[in-house]
Structure formats: C-alpha cells, structure tokens
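Colleague: Here is a sequence together with a model predicted from it:
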Amino acid sequence: MVTATALEERLLELAGAVPDPELPVLTLRELGVLRAVRVHTGDAVEVDLTPTYTGCPAIEAMSLDIERVLRAHGMREVTVRTVLSPAWSTDDITSEGREKLREFGIAPPRVRHGDGPVPLTLGPTRTQAPQAPHATPAAPDLHVTDTATEPVRCPHCGSADTELLSRFSSTACKALRRCLACREPFDHFKEL
C-alpha cells in the first residue's frame, strides 16, 4: 500500500469538503464517495470518486465541484475518475454524516450487521400488519410493515412507529415516510 503524501492528504481534505449536490448538508467525505487522490506531477492530480449508485446524476456535478476546488488550490490538471469497484454502500457514510442527516430531518440508513449483499424485498408500498383483535374486514387495522429487523426511526421525535408512504422521494436513494407519533413526514436514506 502506498502512503499518501502531505500534498495528497491536503487535496483529499479539500475535495472531501465539497458538499454533495443533492444533500448539501453532507460533504463528499461524510457521504463516503471520495476514494483517493493521487498527485502525478507537481500540479496534476487524479481523484477517484464512487457514485452512490451506477448512473447517479449527481456524479457529474460532484466531479465539476472537485475540479473547481482543486484548480483553485493550484492544480493545473485535475482528472476525476468514476470508480465502481468496490461499490459504495450506505455503510460508507460516516457517523458524523449520519448525525447530520438526522439533524437535517432525514432518517439515516440503518447500520448493517455483517458483510455481503443487502437483502431486498419488493412488495406493495403500503401493507397490512397482522389483524388486531379489534379489527374487522370492513375496518382493518392498517399499519405499514418493513421487512428490516430494525425500525426506521423518526428524525424529529425518535419514534420507531413510522410508515412508508413512497419507496422514492426527492432522490432515488431516499424513501418518503411519516411518523405515526408526531405525524411529520420525513425522508429516509435507504440502505444500499
């Protein structure tokens, strides 16, 4: 493994401070998409950037912002490479980034326990919980259920009693949910 130079560390810090274009509350470092910075000559640098998912429309804006910042700090030639392997996952979001998402009103992705692929279960947007004893077919006890073992907690009040409204929200990587305790809607950054 090659050790980064002081200049590479500084450029990594500068590029990492660039805000995400879709979630400006997070930096690229906090989001975990910035992989490496390598200086090839005194003023030519190559940056490795991994999108949150293949085809992410924000990758172009991220690349341009990184180029602008590094050129402003003396780099004549900046090349931003899109690197797909290893793939980005929500596990790459830093703990600081997760806290910023929560403070911003977005439920952060749940932390996965273990390696391997993320299980994905497709189903209807709204599902019924098992019938409560007082429910009848004419008046069912409707409640959204998730297949994940950990609940998605409301970033406003912390309640685990939330429901899925839509699998997609303002971006493809977020779902729209509502808290049944405080009744506030919120985005949930989906686990990938």
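Modeller: Everything's here; your move.
Colleague: Please count neighbours and contacts with C-alpha atoms only from this point.
Modeller: OK.
Colleague: can you point me to the longest helix in this structure?
Modeller: helix 58-72 (DSSP state H).
Colleague: Counting neighbours, show which residues of the next helix or strand after that helix come out buried.
Modeller: Next in sequence after helix 58-72, counting helices and strands by DSSP states H and E, comes strand 77-82. For strand 77-82, a neighbour-count test (16 or more other C-alpha atoms under 10 Å) marks E77, V78, T79, V80, T82 as buried.
Colleague: I'd like these as TSV, with distance to R177 appended.
Modeller: Converted to TSV, these look like this (distance: C-alpha to C-alpha, whole Å):
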residue	distance to R177
E77	44
V78	40
T79	39
V80	35
T82	31
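Colleague: ok, residues contacting the strand ranked longest in the chain?
Modeller: If you go by DSSP state E, the chain has its longest strand at strand 34-41. The set of residues external to strand 34-41 that reach it, using C-alpha atoms under 8 Å, 6 or more residues apart in numbering, is 4, 7-9, 11-12, 15-16, 28, 45-50.
Colleague: Narrow those residues to those in helices?
Modeller: Among the contacts of strand 34-41, DSSP H puts L7, E8, E9, L11, L12, A15, G16, L28 in helices.
Colleague: ok, second structure coming up, stack it against the first:
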Amino acid sequence: MSGDLTHVAEIAGSVPDPEIPVVTVADLGILRGVAEEEGKIVVRLSPTYSGCPAVVAIELAVEAALREAGIEARIERVLAPAWTTDWISAEGREKLRAYGIAPPVAGGRASLFTAPVVACPRCGSEATERVSEFGSTACKALYRCSECSEPFDYFKCI
C-alpha cells in the first residue's frame, strides 16, 4: 500500500494554492502526510495562517483532485505543530521569487516594530522598504524597491 500512498501524496501535493497558483500544496509544505487508517485514505493538511480564507478551498481542491484520480480520501486539518514558513521548499521559494513575490527571509522573524531586509524579487536589490504590513493578502506585506521602483509582495515569516 505504500506505493499507493506515495501516488496519493503526489496527487495531493500537486494541487496549486488558490491565492498563489505557481506554488503547490507540496511547495508550501502544508501537506503533512498521507496514511491508511481502517481501510480509508487520510490526507493531512495544515493551514498556512490561522484565519486564512484559502484553507477550505485548498482542502476541497485536494479532495477533488483525488476524486478525479479515482481516489476517495478524507481530508484532515492538522493544527499542531503549527505550519511555519520554514516548511516552504527551496523550489517553492524560487517559484515565489519568479512570480514576483519575495519569499520569506530565512531567520527573518522580526519584532513587531522592525521589518526584515527583503531583496526585490525582480532586480535582487536589498534597497527596499516596507510600504504596508499587509499586501494583497494578510500573509504578505507590501514592499517597494528603491532601485527598480517596483512594488512587490513579501511572503511574511511565521
């Protein structure tokens, strides 16, 4: 059955994030596991942020992708341990950057009163400034690059 579970994980992990479609559930590290319990397949997912409006959409999209592949599974939401931006894969971080979103800065957890140094995803300059604590979604902050003058979202660390 482990080969089947690997296949289930591949399908579930390939579902794109509805808010940032260039990254997948696997890229974000929110696919916590796939198991067989009492003859049923269980897919465990963690929300990125508490209150994220995409949580239900992601769960439904994973369930639909599996059903389309002929796989019935129960989706289980896992809250502990809480998801962290450290779980975003290297490939996921690069996909964010290529899409124009600065990925979380490693070790970038800042206090409430300071902003991390964030490189512009377009030109790479670190001459950037935070314009707003919130960007296009609550999980992102809005920054502007002083070199290329472009605004961009930064995926905040948690």
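Modeller: Alright, I've got the coordinates. In this text the structure is predicted, and so the values were computed from the model without any measurement.
Colleague: Superposed, how do the two chains score by TM?
Modeller: Laid over one another, the chains give 0.93 as their TM-score (TM-score structural alignment, normalised by the length of the second structure), with 158 aligned residues with a C-alpha RMSD of 1.6 Å.
Colleague: that older thread, can I get the ones in helices among the contacts of strand 34-41 of the first structure in TSV with distance to C179 of the first structure?
Modeller: Output for those, formatted as TSV (distance: C-alpha to C-alpha, whole Å):
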residue	distance to C179 of the first structure
L7	47
E8	44
E9	42
L11	41
L12	38
A15	36
G16	33
L28	29
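Colleague: From the residues you listed, list just the buried residues.
Modeller: Buried among those (16+ other C-alpha under 10 Å): E8, L11, L12, A15, G16, L28.
Colleague: any idea how far the residue mapped onto the third one from the second structure lies from D27 of the second structure?
Modeller: Alignment note (TM-score structural alignment): L12 of the first structure maps to A9 of the second structure. Counting by C-alpha to C-alpha, to the nearest Å, the gap from A9 of the second structure to D27 of the second structure is 12 Å.
Colleague: Ok, V42 of the second structure next?
Modeller: 20 Å.
Colleague: Same question for A57 of the second structure.
Modeller: As judged by C-alpha to C-alpha, A57 of the second structure and D27 of the second structure stand 17 Å apart.
Colleague: Specify which residue of the two has the higher count of neighbours.
Modeller: D27 (24 against 13; other C-alpha atoms under 10 Å).
Colleague: Which residue, other than its chain neighbours, is closest to the more buried one?
Modeller: Leaving aside its sequence neighbours, D27 of the second structure sits nearest to G92 (C-alpha to C-alpha, 6 or more residues apart in numbering; 4.5 Å).
Colleague: sorry, back to before: tell me which residues in the longest helix of the first structure are buried?
Modeller: Residues of helix 58-72 of the first structure classed as buried by neighbour count (16+ other C-alpha under 10 Å): I59, M62, S63, D65, I66, E67, V69, L70, R71.
Colleague: Which parts of the first structure are strands?
Modeller: 34-41, 44-49, 77-82, 106-107, 162-166, 174-179, 185-189.
Colleague: out of these, deepest packed?
Modeller: strand 106-107 (a mean of 26; mean count of other C-alpha atoms under 10 Å).
Colleague: Spatially central, which residue of the second structure would that be?
Modeller: The second structure has L28 as the residue nearest its centroid, 3.4 Å off, counting by C-alpha atoms, centre = their mean.
Colleague: Residue in the first structure paired with that one?
Modeller: Correspondence of L28 of the second structure to the first structure, assessed by TM-score structural alignment: L31.
Colleague: Spit out the contact partners of that match.
Modeller: D20, D92, I93, T94, G97.
Colleague: now do 7 Å
Modeller: By C-alpha atoms under 7 Å, 6 or more residues apart in numbering, the contact set of L31 of the first structure is D92, I93, T94, G97.
Colleague: The second one matches what in the second structure?
Modeller: Pairing criterion TM-score structural alignment: the partner of I93 of the first structure within the second structure is identified as I88.
Colleague: Can you give me the distance of the closest residue to that match other than its chain neighbours to A90 of the second structure?
Modeller: Excluding the flanking residues, the one nearest I88 of the second structure by C-alpha to C-alpha, 6+ apart is L28, at 4.4 Å. From L28 of the second structure across to A90 of the second structure, the span is 10 Å (C-alpha to C-alpha).
Colleague: Many thanks, we can stop here.
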